[in-house]
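Chemist: Any chance you could fold what I've pasted below:
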Amino acid sequence: MTAADGGPLLDDDGVPRGQPVLDALVRLLDLERLEEDLFRGVSPPMSPVRVFGGQVAAQALVATGRTVPPDRRVHSLHAYFIRPGDPSVPIVYQVDRTRDGRSFTTRRVVAIQHGKPIFTMSSSFQVDEPGVDHAVDLPAVPEPETLPTMSERLAAADPKPPFFARVPRPFDIRYVEAPHWTGRAQPRPGVRVRVWFRPDGALPDDDLLHVCVLAYLSDLTLLDSVLASHGVAVGEDVTQLASLDHAMWFHRPIRLDDWVLYDTDSPSASGGRGLATGRFFARSGALLATVVQEGLIRVR
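Modeler: So this is what the prediction gives:
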């Protein structure tokens, strides 16, 4: 998935995609170790006015994961977004080794810019253990290959959503239903927003990287379910949209070698905040992770 000259492919709307773009995301998550529990990350050159929340969460999980024995997998994280991240300067991640038990390991990390915390996260890791096993079923949805591509969705959008303009695409993204931003949408309380994701290339064989990429993905479309419930769109009606807090539970080993379905909805919105919940399913049907986020949503 690389152009003949070795550069990235271009989508139908001229946006870079393919293996080089995915490789750039992998490099973004490969933090520089400054000291034993101190790491530094950067933002991509083509960044919006603030750092994408999924990037900070994924980089923070990389930092904590690199202080944990390899036989322990992350099973949950709980995070708060405190200040907007500045994409023009590096982010320093300071890890606190809260506890190392026989079965569980707990870590806390603070992301710092300009001498102030912009993000905090607690995460818990566990050795693999046997136990009871059940999960809800994969929703009945069309196969991802039968759905329009992101560039096709954008071509049908009127007006064009500004938040997707010219941003490189490391993932193939297929909305199951027409996104609310493709036109003047009517409010649809209780609507489910379901999106298939697949890396647009091959990820390295690194279990921690795969779960961190899922954390990155978890913040991409989650608040869409809040916006679709009220028929509003960023740039048209929404003057400010930001993640406030974020929690994830990882139920089973994460591999992103194939499509994953992100099934989200919004049970409540009030006080300038909207709550969204999501579930990640493997294409095989396995429930991989559950996500809950509250976001700031200010409308005209």
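
Chemist: going forward, measure contacts between C-alpha atoms and count neighbours the same way
Modeler: Will do.

Chemist: ok, and what's touching stretch 133-153?
Modeler: Contacts with stretch 133-153, where a contact means C-alpha atoms under 8 Å, 6 or more residues apart in numbering, come from 11-13, 172-176, 178-179, 182, 196, 259, 281, 285-287.

Chemist: Are any of those buried, and if so which?
Modeler: Among the contacts of stretch 133-153, those classed as buried by 16 or more other C-alpha atoms under 10 Å are 11, 172-176, 178-179, 182, 196, 259, 281, 286-287.

Chemist: can you tell me which of these are in strands?
Modeler: Applying DSSP state E to these, the entries found in strands are 172-175, 196, 281, 287.

Chemist: In TSV: these, plus distance to Val51.
Modeler: Converted to TSV, these look like this (distance: C-alpha to C-alpha, whole Å):
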residue	distance to Val51
Asp172	21
Ile173	21
Arg174	24
Tyr175	24
Trp196	24
Phe281	27
Leu287	29
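
Chemist: how many other residues sit next to the closest residue to Ala185 other than its chain neighbours?
Modeler: Excluding the flanking residues, the one nearest Ala185 by C-alpha to C-alpha, 6 or more residues apart in numbering is Gly231, at 4.9 Å. Residues contacting Gly231 under the criterion other C-alpha atoms under 10 Å number 18.

Chemist: Tell me how many other residues crowd the closest residue to Gly285 other than its chain neighbours.
Modeler: Using C-alpha to C-alpha, 6+ apart and skipping residues adjacent in sequence, the residue nearest Gly285 is Leu138, 5.0 Å away. Other residues within reach of Leu138, judged by other C-alpha under 10 Å, total 17.

Chemist: In terms of helices and strands, where is Leu138?
Modeler: According to DSSP states H and E, Leu138 maps onto no helix or strand at all.

Chemist: want to put them side by side, so please do this one too:
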Amino acid sequence: MSDPVEQLLTILDLEKLEEDLFRGVSPDNGWQRVFGGQVIAQALTAAIRTVPPERACHSLHCYFMRPGDPAVPIVYSVDRIRDGGSFTTRRIVAMQHGKAIFSLSASFQKHEEGFEHQLAMPDVPRPDELPDSKAVEELFLKNASPAVQRYWQRQRPIEFRPVRLEHFLSNEKLEPYQHSWVRCRGDVGDDAALNTVVLAYLSDMTLLDTALFAHGLSVFDERVQAASLDHAMWFHRPARVSEWMLYTQDSPSSSGGRGLTRGSLYGLDGTLIASVAQEGLIRPKR
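Modeler: Sure thing, here's the model as predicted:
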């Protein structure tokens, strides 16, 4: 399947093996390990399949335990922790080679009206004011490392338009924050659950890089060992992932071989859609 969006939607459509037991596969893209966002999204899909459709996911918390093998299917086991009057809780464990590689806890809630407030979206250039991926490749990445060039040239279902590009082009120590516009390259449709799953998929992108800005490094640097350790996400309002969203990130701390990054996803109209937090392994290779 050549279209990357069709391929993404296919791998997110899990096969049901038995009640509360599902199987997912990985795309054949030559990666040595499964992308973390894929496992998050597939585990969330498994949870959603066991929850009434009128209850939407409002938060998830997960841990990455072992690297996923892209050549082997992943089996997702769902534990129905609780079905309450307003909230539903699920725990999912992802298995490969007889071992747990990942776990996710998700909470779902029926729709309620209540208090409303949010922080304002940062004032940054709009996506139509920024160079697209092809322009970035042609204008700014001629002198970038081969790893960075391969990353930008690969066909992907998610499009990014970074507000600034310094971290791709220099080894300077930069302030640990970044803003990028992001969207799915194809039409995902109106299904709220599918939009939530794709949002979870893309939420794992660029977070570890933000934590490395302060050290003049990136996840493409061969001197760095980088891997996601945990991931948390809160869904505040419905998402439309085929439309541009601003993904703003900052890293308040790195220590002990780990870096923490926080993220917020805003719609074009400034609506805060979701919040993200992730701690990752970022250590010099020995």
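
Chemist: The residue nearest to Ala185 of structure 1 touches Pro179, doesn't it?
Modeler: No - using C-alpha atoms under 8 Å, Gly231 of structure 1 is not in contact with Pro179; the gap is 10.5 Å.

Chemist: all strands for the stretch 201-300 of structure 1, in order.
Modeler: Here the stretch 201-300 of structure 1 has its strands, by DSSP state E, counting those that start in this stretch, at 238-250, 260-270, 273-282, 287-299.

Chemist: For those, give me CSV that also has distance to Leu77 of structure 1.
Modeler: As requested, the strands of the stretch 201-300 of structure 1 are arranged in CSV below (distance: least, C-alpha to C-alpha, whole Å):
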stretch, distance to Leu77 of structure 1
strand 238-250, 5
strand 260-270, 18
strand 273-282, 15
strand 287-299, 10
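
Chemist: about what we covered before: between the ones in strands among the buried ones among the contacts of stretch 133-153 of structure 1, which is nearest Pro159 of structure 1?
Modeler: Using C-alpha to C-alpha, Tyr175 is the member of these that lies nearest Pro159 of structure 1, at 17.9 Å.

Chemist: how about the closest one, what's its partner in structure 2?
Modeler: With TM-score structural alignment as the criterion, Tyr175 of structure 1 lines up with Pro162 in structure 2.

Chemist: show me what contacts that match?
Modeler: Residues near Pro162 of structure 2 by C-alpha under 8 Å, 6+ apart: 130, 178-181.

Chemist: ditto for Arg273 of structure 1
Modeler: 294-298.

Chemist: cutoff 6 Å now
Modeler: 295-297 (C-alpha atoms under 6 Å, 6 or more residues apart in numbering).

Chemist: how about Val56 of structure 1, what's its partner in structure 2?
Modeler: Checking TM-score structural alignment: Val56 of structure 1 goes with Val39.

Chemist: For my notes, confirm that match occurs in a helix.
Modeler: Yes - using DSSP: H, G, I helix; E, B strand; the rest coil, the assignment for Val39 of structure 2 is a helix.

Chemist: The aligned partner of Arg184 of structure 1 in structure 2 - nearest residue in space that isn't next to it in sequence?
Modeler: Per TM-score structural alignment, the equivalent position to Arg184 of structure 1 in structure 2 is Ser170. Once flanking residues are discounted, Ser170 of structure 2 sits nearest to Gly216: 7.7 Å by C-alpha to C-alpha, 6+ apart.

Chemist: how much space is there between the one you found and Arg283 of structure 2?
Modeler: Applying C-alpha to C-alpha, to the nearest Å, the value for Gly216 of structure 2 to Arg283 of structure 2 is 13 Å.

Chemist: thinking again about what came up before, out of the ones in strands among the buried ones among the contacts of stretch 133-153 of structure 1, who's nearest Glu236 of structure 1?
Modeler: Relative to Glu236 of structure 1, and with distances defined as C-alpha to C-alpha, the nearest of these is Tyr175, at 20.6 Å.

Chemist: And the strands in the stretch 1-150 of structure 2?
Modeler: Going by DSSP E, counting those that start in this stretch, the stretch 1-150 of structure 2 shows strands at 15-18, 21-24, 55-64, 74-83, 87-96, 99-110.

Chemist: And for Asp20 of structure 2, the neighbour number?
Modeler: Residues near Asp20 of structure 2, counting by other C-alpha under 10 Å, number 16.

Chemist: residue contacts, it?
Modeler: Asp20 of structure 2 makes contact with 77-78, according to C-alpha under 6 Å, 6+ apart.

Chemist: per the alignment, it corresponds to what in structure 1?
Modeler: Under TM-score structural alignment, Asp20 of structure 2 pairs with Asp37 in structure 1.

Chemist: just to revisit the earlier point, of all the contacts of Pro162 of structure 2, which two lie farthest apart?
Modeler: Most distant of the contacts of Pro162 of structure 2, by C-alpha to C-alpha, are Leu130 and Gln178, 14.4 Å apart.

Chemist: Perfect, I'm done here.
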